[in-house]
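>>> when you get a sec, could you give me coordinates for this:
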Amino acid sequence: MSDDGALFDKGLPIRRSVLGSDYVDRSLGSADDFMMGIQRAATAWGWGWAWGDPALDRRTRSMINLAMLTALGRPHELKLHVKGALNNGITVEEIKAALLHATAYCGIPAGLDAFKAAHEVLVKEGAIPAKE
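Next up is the predicted model:
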């Protein structure tokens, strides 16, 4: 990979702010030499280059990510970005609306997976009550 040092340095605080320092530090700390390649790429390209572009605010980026991760069928990553959306000030109603919008375009199976993943995070984070 080319020299990504500046983008990595730009992306790391953004990644920590959105996903939480504990999660990011665990990801980086547990990465061996093989896994550090993807950690550096994700931080530099995803967070430094994409999220670091000032053309869109973080709320907008969070909403886009929720829709894209629904479309891609990536519930594990969606869970991270639901928490990130909360960190970026997205409300539960806005998360629900984004997932319903994505469901209309991506289909019910993708939407169900996204809603299940989001629900798990929203309950865990105390954003919605657990059903007894």
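
>>> CA only for contacts and neighbour counts going forward, please
Will do.

>>> now the strands for this protein?
Taking DSSP state E, the chain contains no strands at all.

>>> which residues touch the spatially most central residue of it?
Per CA atoms, centre = their mean, the C-alpha nearest to the average position across the chain is that of His81, at 2.4 Å. The contact partners of His81, taken as CA atoms under 8 Å, 6 or more residues apart in numbering, are Leu19, Ser62, Asn65, Leu66.

>>> here is a second sequence; please produce its structure as well for comparison:
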Amino acid sequence: MFGPDGAENQVEHTTDLNHKLQEFVTRTCFGDIWQRDGLVLQERSRITFAMLIALGSTHELRIHARGALANGVTPVELREIAVHSILYCGIPAAVEGLRALEEVFAERGVSLDLDGEADRA
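Purely as a prediction, here's the structure:
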């Protein structure tokens, strides 16, 4: 999701406590599943972000929002995934998705004025 540098960063922060988990995540999740043919990285990022909203995985939402932006998913697309999740995951889950985006966008210097939608309301 973050390329070879991201994998190296994760491996460098491995401890005896998390070694097996990190090995599985690095090799299986990002080394095998994320590299499969059939979906491009942007699609995988969109799908993953939506699933994490549904699961209520707030920490991972932030990680995968960063990854989605790195993979070329636009801020508007991420917002639309969170808005769409209102229908299928509920308002609290969508709120967590939007909170994650607000935090990540602030870190990345992405304006919250994405497309003028609030001005049209």
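
>>> quick check: TM-score for this pair?
For this chain pair, the superposition-based TM-score is 0.84 by TM-score structural alignment, normalised by the length of structure 2; 113 aligned residues with a CA RMSD of 1.9 Å.

>>> what residue in structure 2 is paired with the residue nearest to the centre of structure 1?
Residue pairing (TM-score structural alignment): His81 of structure 1 is matched to His64 of structure 2.

>>> ok, now Ala127 of structure 1?
Ala127 of structure 1 maps onto Val110 in structure 2, by TM-score structural alignment.

>>> so which of the contacts of His81 of structure 1 persist in structure 2?
When you map the contacts of His81 of structure 1 onto structure 2 and apply both residues aligned by TM-score structural alignment, their matches' CA atoms under 8 Å, the shared contacts are Ser62, Asn65, Leu66.

>>> can I assume the last one is in contact with Gly84?
No - Leu66 of structure 1 lies out of contact with Gly84 (CA atoms under 8 Å); the separation is 9.9 Å.

>>> who's more crowded, these two?
Leu66 (27 against 23; other CA atoms under 10 Å).

>>> map the more buried one onto structure 2.
Residue mapping for Leu66 of structure 1 onto structure 2 gives Phe49, with TM-score structural alignment as the criterion.

>>> ok, that match to Gln42 of structure 2 distance?
Using CA to CA, to the nearest Å, Phe49 of structure 2 is found at 11 Å from Gln42 of structure 2.

>>> if I look at the two, which residues touch both of them?
Ala68.

>>> neighbours of the equivalent of Trp45 of structure 1 over in structure 2, just the number please.
For Trp45 of structure 1, the aligned position in structure 2 is occupied by Thr28, per TM-score structural alignment. By other CA under 10 Å, 13 other residues sit near Thr28 of structure 2.

>>> now, which of the contacts of His81 of structure 1 lie within helices?
Mapping these onto helices (DSSP state H) picks out Leu19, Ser62, Asn65, Leu66.

>>> and those as a markdown table, adding distance to Ile38 of structure 1?
What follows is those, written out as a markdown table (distance: CA to CA, whole Å):
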| residue | distance to Ile38 of structure 1 |
| --- | --- |
| Leu19 | 16 |
| Ser62 | 21 |
| Asn65 | 19 |
| Leu66 | 21 |
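
>>> by neighbour count, which of the residues you listed wins?
Among these, the one with the most neighbours (other CA under 10 Å) is Leu66, at 27 neighbours.

>>> ok, now how distant is Ala6 of structure 1 from Leu12 of structure 1?
Taking CA to CA, one finds Ala6 of structure 1 at 10 Å from Leu12 of structure 1.

>>> of the two, which one has the most company?
Leu12 (19 against 11).

>>> list the contacts of the closest residue to that one other than its chain neighbours.
The shortest distance from Leu12 of structure 1 to any non-neighbouring residue, by CA to CA, 6 or more residues apart in numbering, is to Thr43 (6.0 Å). Contacts for Thr43 of structure 1 (CA under 8 Å, 6+ apart) come out as Leu7, Phe8, Gly11, Leu12, Arg15.
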